[in-house]
Each structure stands twice: as structure tokens, then as C-alpha cells.
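> Coordinates only, no sequence provided:
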């Protein structure tokens, strides 16, 4: 009975006090909200407005006084990042489109670089072109391009070093290798006698011009060739191995000849030229001798099991080798190429192979910046296709194609290949691709050739590379049709 009375009493008390308590809580809540609004106004809105007015006034003062110290740098950084993103995205999309069309990815990336330059973007949207590629931005992108190039040449040197073992498996390897290099080289050197007076560069040296033109017609793009063989299922065939070996040795000889041509183009006199060549040979001997042996010993040791250490060693070695040859007056890519030859091909229980593959991946990521630089330095719209230049373009395309196909194909046939395999071999060796563009860029930068011949040789490179895949598919279709009959 007592418990019941206490409960009832508590209910009466609650009924009398609860409404007042609720009213007090509501009043306190309104007070807090008013205070919060005042805080936002004083501590957020007012400082924001004051800061914006101050920045606007500072901007007007900076414009009147010639610019602030931070504005241009921040703007350049933003444009550099936007330009880098645009180059990577456009190159990736163009490469994917090229693959869908049955072409190597590099064809699309090259075309993307040309499209972003004055050839297309500079004509269709000159304001956009000027805004996204000002000189400071181009300088930054060129640094990325040079890094990508030296890493790419390191990979080329690696691949050529690994391809030497295919000689024992390739029938007629020596004859095919010599013919696929010497026939186009002789053709280019002979054409130089006709082209030199009109298309010489600022470094007017006839022997350097002839050597360079011979190299330009002799190059076979080893990486692109390997990709085409893989796409067509010919990588393990005898003809595929033979083409890879011939391309490897031929490109190695081309780089040696190009070194001589660059030394001659320096114009410092015979003594300085021979000194440069001897120093280059000395650096090459050191890299392929003691450095290679030391690298193998290091990679087989405890340091070789550290991915970070191996990657650092690889990248630093490429940079040092490239820098040394650049200091000697020979192009930095030759040093990176020789270091690639010196990098050990096998290392037991090490991460050397994986980390050198990482360097190759980084090079592939950065190569679109090289294609952009190529496109910025070349305006195909300014190519004067008068009667003389048109004939020269047609003659260069015919000479480049026939000398490669006939030279390598006939050598293959005389070495025992069938007519079909000989023709396939010749078409494969006509692939020039990125390696040819690197050679052309070096020659143009050194002043060996002028802008007109540079543009013509770029077109020849694109056409000869693009015709390889369709040509091989046409041969395969013809052979299949003949078998069905």
C-alpha cells in the first residue's frame, strides 16, 4: 500500500515538472544556436570575406607591378601537370586505337605526338596549343622525355644482348645479318650523293651526312619487331628468331656507325674527332668489361636480393653512362645503350631481372613525352611537297622498302629458306618504328640533316612500320588460300 502511494506521488511530481523542464531545454537550445550563428559570422564569414578582398587587391597590385613571385610558378606547375596528363591520356588512347586497327601501339603514340604539336593542334586550336605548351612547360616535359629515352635505350641494349644467343638456332644468320644491314646502308650512302647539296643540315659534313643516311635506312626497330612477332604468333618460329638476331646485330652496328657520324659532325677537326672516338671506345670497353663483371658479382650477392638496391643501381648506372658519353660529345643515348649491353642477362637468385623490367615499364610510361617533343619539333604542314620533294619522298620510301625486303629476303632464300619465308623475313626487317625515330631525332638535333629531310624520313618511318603488319597478314592469307586449292 505504501509502495503504491509513492508511485502515484512521483507521477504527480513528474506531471508538474516535465513541461517546465522541456521549455527550459528548448530555450537553452535556441540560445546555443544563436551563439553558433554569431560564431560563424565572426570567425568564418568575416575572415573569408576579408581574405578574399585582400587577395584581390594583392592581385591588382601584382598586375600593376609586373607580377608576384608565386603566381607564375604556381601557374606553370598547374599547366605542366595538366599537359602531362593530356599527353599520357591521348597517347594511351591513340595506342589502343592503333592496336584495334592491327597496328603496333607505337604507331598510335607517334601519331598522338604529332597531333598534339603544330601539325594538328597548333592549327585547329592555336590558343589552346599556346596555353598548354608554353616554353617552361615544354622544358619540363622534355626532361621527362630524356629520362624515358635513356631508360628505353637501356632496354634496347638489354634485348640486343639477350638476342645474341639466337645465332646458333638461326639458319643463315650471318648472311642475313650482313645483307639486311649492308644493302640498305649502301643504298642510303648512294642517295646521300644526290641529296647532300640540297638537304644538308647546319653541320655541313658530307661523310657524316652519308653515314647518317645509311644508318637511317638500315635500322630495324627491335622492340617493335618483337611485338609484331608475338602478335602474329611467329616469335618462336625459325624466321622470327632469324629476324630478331639480324635486327639485334644490325642495330648494334648502326649505333656504332652513328657514333662515328656524330663525331664527324662536331666539326672540331680530325684530331678532336679521333680523340672523341677513342674515348668512346674506351668507355665502351670499360662498361662491357670490368663494369659488366662487377655488376654480375654484385647482383649475385646479398645486394642483388634487395629490389630497391637493384633498381637504384640500374637507374643510377644508366644515368652515369649516359652522362659520361654526353660529356664526351657523343649523344647520351649511346651511353645508355651500352650500359644495357653491359647489364647481366642472368643472375641466380636475384631480383635483377624483375627490377630491370621495372625500368622498362617506366620507360614505356615516359616515352609519350618523347613523341610529344618529336611532334613539337616537326610541323608536317610546312613540308613543301613540290615536284622535287615529292619525288624525293617517293624515292626514299621505295629505296628504304626495297633495300630491306630484297636484301634480307634474298639472303634468306640463298641461305635455304622457302620463297614465302624469305618474303616474310624481308617484310619483318622493314620495320623501323621507335628506334628509327630516335636515330632521326639525334641526327636532326646534331644538325646533320635539315627540316625537310627530317620530315620526309619521319613519314618513311611511319609508312614502313605501318605496312609490316598488313603485309604479313596478306602473305599468310595468300598462303592459306593456296593450300586450300
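Looks like it arrived, so ask away. Source: prediction; values computed, not measured.
> drop to CA atoms for contacts and neighbour counts, all remaining ones
Noted.
> Strands of the stretch 1-150 of the chain, residue ranges please.
Counting by DSSP state E, counting those that start in this stretch, one finds no strands in the stretch 1-150 of the chain.
> What count of nearby residues applies to residue 394?
By the criterion of other CA atoms under 10 Å, residue 394 has 13 neighbours.
> Kindly report the same for residue 327.
Quick note: residue 327 (other CA under 10 Å) scores 11 neighbours.
> contacting residues around it?
By CA atoms under 8 Å, 6 or more residues apart in numbering, the contact set of residue 327 is empty.
> One more: the one 5 residues further on?
Residues in contact with residue 332 (CA under 8 Å, 6+ apart) are 150, 321, 322, 323, 324, 325, 326.
> Put this next to the first one:
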């Protein structure tokens, strides 16, 4: 790259970060999920807004020379990897509590039934499929079942509900659900790439993925402890931050060589780091989360928005059908499952709405599926919009319920025994 191209690249990064942070701040002030504002900031800089108002300026800023797209794509993937890494080491801490009875019911209601119906209903959206039919069905099953731990956790934090029985049950079930769904996504991308063309290939991919998880969670921590004891010794906080980031990159690189989905590998790396509850690592995790959430992840979400071309890619009928159908399925199955766990109908509906929050994971799913050429741009847009709208709906609903009765979500809300 020459100096002019380098300057243009840094200018595009500055604009993406400013747009994301400004949008996030605005939405935060409006008591809405910050991640949605970051995406909206990207939409404003993309073909949907800037591209329509000043197409030449948009092209000059974001596609001015051949390597610029690849460079921005590198930031896109690095932000996505760090987002999943953070989700991994926060997952165990936030999802450890909760009533097993209710969590199990919610897993069935939010995972098993929606995934099965999404998988079975995939042919309704067959005209948005680009790749392997099985990979497409798996992605559609995940799209209906996915729940966002980061967004729902942020809503709970904003309302002061984190630690309540309601929040613990939602996050506990979402944790189990997401681990299963990311494993399925790893299989879907392997099927699409041709690494699992038949039943034998699928079995090999599932076995490789499970082996990767088992080795990572049960053997890698012992090896890391040995390295820290014999090689690293007493490390400073700064060096531990670097080593933790290195751990994430090693997992992603190893997964790439083993043909395991790298997004899933980043999540597993975070789970491995969560196995070290040392007080010395608490500030390290916070440092990684801070730099990621305030720099790399906003750029990732801004690039998601920047890739949306609502004028060309938005299919109103498709988007409405998917959002309405998937929401009805998720709400009905979760509400009935919670009711079966002896929760009253009103609180059961609260569980259904909370579990329907797609948020970041829904957008990650859309990103991975589109990058793997499993879905087309219209379905990518529909999945992103579904993630945005369900997150907004959950935030508004829970805030309304909380304002009416601040003690509502702190109570078990079980039906009285007869």
C-alpha cells in the first residue's frame, strides 16, 4: 500500500469506530441495547444511507483500492473472534446459578423444539439458500433457536436484575443452548465446505469438534498451568493479558488447521480461560473485555451494518415471515415449557420473551452463514433485522414489566401447591 491508500484505510476505521460508538451511546441513552446502536452506526455509513446519498464518497472511503476490503475483513473477523472469546470466559461465571428444573425446561422449550421446527421449516425459505441443503437446514434451525447471552445480560444489568432467580434461569439455559448451537454451526460450515459430504463425513466432523472441546476443557488447562509454573513464572498483569490473547489465537489457528469452525474455537478458548478463577486473572479478563468491547467489537458490528444494503437486499415479505414465524415458535415453546415447570402464565411469557432475544449471536450466525455462502444477502439481512428487533422488543417488554412491579423478577412466581 502507498501512503494515500494507508491514510484512506485508517480514515475508514476511524469513521466506523466513531459511527459505532456514537450509535451505541445514543441507543444507551435511549435505554436500548448498545449493540443495536453500533449496527445502526454502520448502516448509516453503508450503502443503505451514505451509499445512496453520496455513492462516490462511500466508494472512496470503503472500497477505494483492492486491498481495503481484505483489510477491513480482517478487522471484521478479529472483532468477531474476540466477541466470542469474551462470551466464553463470561459464560460460566454468569450461567452457573439457576434452578435446574426450570433451566432444563427452558432448554427444551428454547432449543430442542425451535431448532427442530426451524430445521423442518427451512424449505419455506429455500430460495435464499446458496449452498448445501443440510447446512442450510442446520442454519435455519439455529436461527430460530438462538438466544443472546450478551444482550439479555446487559438488559438485566441495566434493570438491576442480574442475580435474581429469573436472570439466573434465563442465562443458565441460554449458556447450555448456545454451546449446543455453536457445535451445530461448526457442523453446518463443515458440511458447506465439503468436509462432511456424507454421514461418515458428518460423524468425523462431530467427533473432531467434540474431541477439540474435550481436549481443550480437560487437558489444555493442566498444560497451561504447567507452562505458567515452569516457563512463565510470576507474570505481570500486562504479560498475562498478552498470554491470554495468545491462547485465543492458538485455539483459532489450531481449529483452522483441524477444520473446526474458528468462531466456535474462540468460544472454547474463552471457556478454557474461565477454568482459571484466579484473582490475578480477573483484571486480565476485564482488560481484554474493555479493549474488545470498546474497539474491536464495535468495528465488527459497524461492519455488519455497513454490509447491509437495505435498498437491494431487504425483502419485506421474507423478513416479516421469518421474524413472525420464528418469534411465534420461540415464544410459544418457551412459554409452555416454563408453564410445565410450574411457573405461572404471566412469568412464563416473560421467560419466552427473554429467550427470544437473538442479539449478537443471531448476528454472528448471519455473518458466519453468509461468509460460508450458506445463505444469500436477503436472508442475511433478515437474520440481522430479526436480531435487532427481538433485542429491542425484549428490552422494552422487561423494562415495562419491571416499572410496573420492581419485585416481579425477584420472586420465584411458582404456582401455589394444591
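Okay, I see it. The structure presented is a predicted model; accordingly, all values stated were derived computationally and were not measured.
> could the contacts of residue 332 of structure 1 go into JSON lines alongside neighbour count?
Output for the contacts of residue 332 of structure 1, formatted as JSON lines (neighbours: other CA atoms under 10 Å):
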{"residue": "150", "neighbour count": "25"}
{"residue": "321", "neighbour count": "24"}
{"residue": "322", "neighbour count": "25"}
{"residue": "323", "neighbour count": "17"}
{"residue": "324", "neighbour count": "18"}
{"residue": "325", "neighbour count": "22"}
{"residue": "326", "neighbour count": "15"}
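> what's the farthest-apart pair in the residues you listed?
Farthest-apart pair in the contacts of residue 332 of structure 1 is 150 and 324; separation 12.6 Å (CA to CA).
> just to revisit the earlier point, output the contacts of residue 332 of structure 1 as TSV; include the columns secondary structure and distance to residue 222 of structure 1.
Listed next are these as TSV, based on DSSP: H, G, I helix; E, B strand; the rest coil; distance: CA to CA, whole Å:
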residue	secondary structure	distance to residue 222 of structure 1
150	helix	16
321	helix	22
322	helix	21
323	helix	24
324	helix	25
325	helix	23
326	helix	24
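> of those, closest to residue 424 of structure 1?
Once CA to CA is applied, the member of the contacts of residue 332 of structure 1 that ends up nearest residue 424 of structure 1 is residue 150, at 31.6 Å.
> gap between that closest one and residue 321 of structure 1?
Per CA to CA, to the nearest Å, residue 150 of structure 1 is found 10 Å from residue 321 of structure 1.
> Overlap in contacts, these two.
With CA under 8 Å, 6+ apart, residue 150 of structure 1 and residue 321 have common neighbours 332, 336.
> Name the member of the contacts of residue 332 of structure 1 with the shortest distance to residue 435 of structure 1.
residue 150 (12.2 Å).
> Trace residue 303 of structure 2 over to structure 1, please.
Aligned counterpart of residue 303 of structure 2 in structure 1: residue 373 (TM-score structural alignment).
> Just say helix, strand or coil for the aligned partner of residue 467 of structure 1 in structure 2.
Counting by TM-score structural alignment, residue 467 of structure 1 lines up with residue 393 in structure 2. Judged by DSSP: H, G, I helix; E, B strand; the rest coil, the three-state class of residue 393 of structure 2 is helix.
> Okay then, goodbye and thanks.
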